[in-house]
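*Asks:* Here is my input; please provide its structure:
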Amino acid sequence: MNLILFVMAFCVGVAMSVQAAVNTQLASSIGANSVVAAFVSFACGTIVLGGMALSRGGLGPTFAALAEQPAWKFAGGFLGAAFVFGTVFLAPRIGLLSLIVLVIAGQLLTSMAIDHFGLINMAMRKVSPARVLGVGIVVVGVAITLFGERIVASFTR
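*Replies:* Coordinates of the predicted model:
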């Protein structure tokens, strides 16, 4: 595997946590309006991506191909909006660490199923027992992160 790609993926994870915190601060500074904060986040992202798309040859041929796509392929935008709104809404209520460990657990379990079964037209990549064990360890880590104090307190009674 390419180390540069692994580093890039790690940076995406860093960006997700920072994005959740920044968007939460935006929401709190505009009257705790999570929907508007998510909208502003998407609008800023749309401007950046639009500029990048234009710099790579324009949008014309791409837009022409969009009309031929089945509706389900546009779900990514809805899911992205739900993710951004969810982080803005949940971070101040459950804390950034709890939010992110639950997001990671959800991503791991879903990604494992998508890879193993080739769902959503993705390449099938059988999940090995070692990877299942790794995901299991992360899920245990999530439980410790979320409930560790209660677990420790129950042993010290």
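*Asks:* rest of the way, CA atoms for contacts and neighbours
*Replies:* Fine.
*Asks:* pretty sure V101 contacts V142?
*Replies:* Yes - assessed by C-alpha atoms under 8 Å, V101 is found in contact with V142 at 5.7 Å.
*Asks:* Quick check: buried residues in the helix or strand harbouring L26?
*Replies:* Assigned by DSSP states H and E, L26 falls within helix 3-29. Neighbour-count burial for helix 3-29 flags 17, 19-21, 23-27 (criterion: 16 or more other C-alpha atoms under 10 Å).
*Asks:* Reformat those as TSV; add distance to M112.
*Replies:* What follows is the buried residues of helix 3-29, written out as TSV (distance: C-alpha to C-alpha, whole Å):
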residue	distance to M112
S17	22
Q19	25
A20	24
A21	27
N23	29
T24	29
Q25	33
L26	33
A27	33
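*Asks:* Closest to F42 out of those residues?
*Replies:* Proximity of the buried residues of helix 3-29 to F42 (C-alpha to C-alpha) peaks at N23, which lies at 10.5 Å.
*Asks:* Roughly how far does the closest one sit from L99?
*Replies:* With distances taken as C-alpha to C-alpha, to the nearest Å, N23 is found 14 Å from L99.
*Asks:* cool, P61 as well?
*Replies:* 39 Å.
*Asks:* Could you report the neighbour count for I100?
*Replies:* 18 (other C-alpha atoms under 10 Å).
*Asks:* hang on, it packs against A15?
*Replies:* No - at 11.5 Å, I100 does not count as touching A15 under the criterion of C-alpha under 8 Å.
*Asks:* was I right about L90 contacting L99?
*Replies:* Yes - using C-alpha under 8 Å, L90 is in contact with L99, at 6.9 Å.
*Asks:* What count of nearby residues applies to G58?
*Replies:* 13.
*Asks:* how about it, what does it touch?
*Replies:* For G58, no contacting residues are found, by C-alpha atoms under 8 Å, 6 or more residues apart in numbering.
*Asks:* One more sequence to fold, the one below, so I can look at both together:
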Amino acid sequence: MTAALLYPFIIVAGILQALGNSMNAQLRGHLVNPFLAASVSFLPIVFVFATLFLVMPAPLPSMENLASMPWYAPLGGVAGAVAVFGGLAFVDKVGAGPFNGLTLTANILTSLALDAFGMFGLQGGGFKPMPWLGGLLMAIGVSFIARATPGDTHEQDAGHGLDGRLLYPFIVVAGALQAIGVVWNAQLRGALLNPWLAATVSFLPVVFVFVLVFLLLPKPLPQRTDVEGVRWWMPLAGLTGAVAVFAGLLFVDKVGAGAFNGLLITANLLTSVALDHFGLLGMKQVTAGPSRLGGATVMVAGIVLISVF
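*Replies:* All right, here's what the predicted structure looks like:
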């Protein structure tokens, strides 16, 4: 199958990922405790993938498959979840714009490096100037969108005694791990053969970590009025976001990490701009002005360079 035929599925995954982010934001607002919200969001994912594996248990990996599996492969979900932890810990200190801009830029550039050097089982393509130019354009586009995002100032840092810019290196690492996690998940799928089993194994450690942190830090807890405000679709946020992880399991080794993450991120951000513009899913309405639209246009140009060349 031609890799380009997979692009529409990756774009849909990016759209669902953006919807999941907004749904998660609403869930966190009502459940108050971010670790409780994350646990509620991730638990249905494990349930669904485990159920699908029980219904469709074939194929199963052999002992040779398991023996050849890289030690890091089952940690792909945990690597990707670092960005979630980073958002929980740092977004209020550095602002949503800088956080998302740094995370996505690190994701894009790391993906291109993985493709260029053939790391973690990918086929190395060497240095190609046009995809890297596309990565630069995407980083510029992200920065324009981030500038136009409400709450991206450092006024929130006042009073906590820490310059938010000191956290930038940690946020960059989170974005890089997000890209690496996609490739590790592909390695996991290759070793376990069954995509449903691979997805279950990938998400189980993430759920364990979030539940453990919630048990250690159970406060604050939501009040009854908070819980009553939870809409039926809010706990499904994790499932919509999980589509992107599952797409990575299936497609990243076929289209390349750069093209996969570039398409995913572009679809994600364009959908986010639309959600903000129309105030959907409870998001604060923010008109898509010249800065956001210009950034989106530059990002589309960047992904064309990454995908074509």
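*Asks:* ok, back up a step: name the next helix or strand downstream of the helix holding L26 of the first structure, please.
*Replies:* helix 34-55.
*Asks:* Output the residue interval of the second structure matched by that following helix.
*Replies:* Aligned by TM-score structural alignment, helix 34-55 of the first structure falls on residues 195-216 of the second structure.
*Asks:* how close does that stretch sit to the first structure?
*Replies:* Once fitted to the first structure, stretch 195-216 of the second structure is off its aligned match by 1.0 Å on average (mean C-alpha distance after the TM-score superposition for the first structure).
*Asks:* So which residues make contact with that stretch?
*Replies:* With C-alpha under 8 Å, 6+ apart, stretch 195-216 of the second structure has contacts from 35-36, 38-39, 42-43, 45-46, 49-50, 52-53, 56-57, 74-78, 81, 185, 188-189, 192, 245-246, 249-250.
*Asks:* at 7 Å instead, please
*Replies:* With contacts defined as C-alpha atoms under 7 Å, 6 or more residues apart in numbering, stretch 195-216 of the second structure is touched by 35-36, 38-39, 42-43, 46, 49-50, 52-53, 74-78, 81, 188-189, 192, 246.
*Asks:* ok, back up a step: compare P61 and L99 of the first structure and say which is more crowded by neighbours.
*Replies:* Between P61 of the first structure and L99, counted using other C-alpha under 10 Å, the more crowded position is L99 (19 against 9).
*Asks:* The second structure: which residue goes with the more buried one?
*Replies:* In the second structure, L99 of the first structure lands on F260 (TM-score structural alignment).
*Asks:* On the three-state scheme, its match is what?
*Replies:* State at F260 of the second structure, reduced to three classes by DSSP: H, G, I helix; E, B strand; the rest coil: helix.
*Asks:* Then L221 of the second structure?
*Replies:* Assignment for L221 of the second structure (three-state DSSP): coil.
*Asks:* Counting neighbours, what do you get for T287 of the second structure?
*Replies:* 15.
*Asks:* Q285 of the second structure too?
*Replies:* Residues near Q285 of the second structure, counting by other C-alpha under 10 Å, number 14.
*Asks:* now it: how far from K219 of the second structure?
*Replies:* Look at Q285 of the second structure and K219 of the second structure: by C-alpha to C-alpha, they are 30 Å apart.
*Asks:* still on that earlier bit, mind checking which of the contacts of stretch 195-216 of the second structure land in helices?
*Replies:* With DSSP state H as the criterion, helices contain 35-36, 38-39, 42-43, 46, 49-50, 52-53, 76-78, 81, 188-189, 192, 246 from among the contacts of stretch 195-216 of the second structure.
*Asks:* who's in contact with stretch 122-135 of the first structure?
*Replies:* So stretch 122-135 of the first structure is contacted by 108, 112, 115-118 (C-alpha under 7 Å, 6+ apart).
*Asks:* Of those residues, just say which sits nearest to N2 of the first structure.
*Replies:* Nearest member of those to N2 of the first structure, counting by C-alpha to C-alpha, is D115, at 18.9 Å.
*Asks:* which residue in the second structure lines up with that closest one?
*Replies:* Aligned partner of D115 of the first structure by TM-score structural alignment: D276.
*Asks:* hmm, who's touching the helix or strand harbouring that match?
*Replies:* Assessed by DSSP H and E, D276 of the second structure sits inside helix 257-278. Helix 257-278 of the second structure is contacted from outside by 10-11, 13-15, 17-18, 108, 111-112, 114-115, 252, 283-288, 296, 299-300, 303, 306-307, using C-alpha under 7 Å, 6+ apart.
*Asks:* Let's see the PyMOL selection covering just the buried ones among these.
*Replies:* Applying 16+ other C-alpha under 10 Å to the contacts of helix 257-278 of the second structure, the buried members can be selected in PyMOL as follows:
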select buried, resi 10+11+13+14+15+17+18+108+111+112+114+115+252+283+286+288+296+299+300+303+306+307
